[in-house]
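Participant: Need coordinates for the following:
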Amino acid sequence: MSTSTAPVAPLLYTPKEAAEALRMGRSTVYELMADGTLKYVMRGGSRRIRVADLETFVASLATAN
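Facilitator: All right, here's what the predicted structure looks like:
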């Protein structure tokens, strides 16, 4: 009998993980955070991007065209 559990989807992404999810470069993600286009939270000295903020950013891309 296996006791494995389903993987938990992350709620916060590092900029590198967000870049991978968005299929963008890490530098681009940092630029988007710097100009306020992509929201993030600070946790200690680390920036983290909430899943909801990634989804909002992606939705804004569709309306920007």
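Participant: contacts and neighbour counts: CA atoms only from here.
Facilitator: Fine.
Participant: Start and end of stretch 9-18, how far apart?
Facilitator: Using Cα to Cα, to the nearest Å, the end-to-end distance of stretch 9-18 comes to 13 Å.
Participant: compare with the first, here's sequence two:
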Amino acid sequence: MLTKPLLTVQEVADLLKISDDTVREWIHDKSLRAIKFGREWRIVARDLESFLNARANRPEGDGP
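Facilitator: Here you go, the predicted model:
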């Protein structure tokens, strides 16, 4: 079913070079889709990509 592992809050924060508190705020605000396992959140890579694409300042594929 899953071809890629789910990302932790810390992994997303590290990838984006931001604090884990910011990632948790996005999850809390329901801006970033996440799945809760016990006390831990996991993010599907595809959902992170969608979240980032929705906030891009240029349409995808729009070259320089």
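Participant: host element of the one residue sitting closest to the centre of structure 2?
Facilitator: Centroid-nearest residue in structure 2: residue 48, 3.2 Å away (criterion: Cα atoms, centre = their mean). Following DSSP states H and E, one finds residue 48 of structure 2 within helix 45-54.
Participant: And that helix, how far out from the chain middle?
Facilitator: Distance, stretch centre to chain centre, for helix 45-54 of structure 2: 6 Å (Cα atoms, centre = their mean, to the nearest Å).
Participant: related to what we said a few turns ago, what residue in structure 1 is paired with the residue nearest to the centre of structure 2?
Facilitator: Under the alignment (TM-score structural alignment), residue 48 of structure 2 pairs with residue 54 of structure 1.
Participant: What distance do you get for its match to residue 19 of structure 1?
Facilitator: From residue 54 of structure 1 to residue 19 of structure 1 the distance is 10 Å (Cα to Cα).
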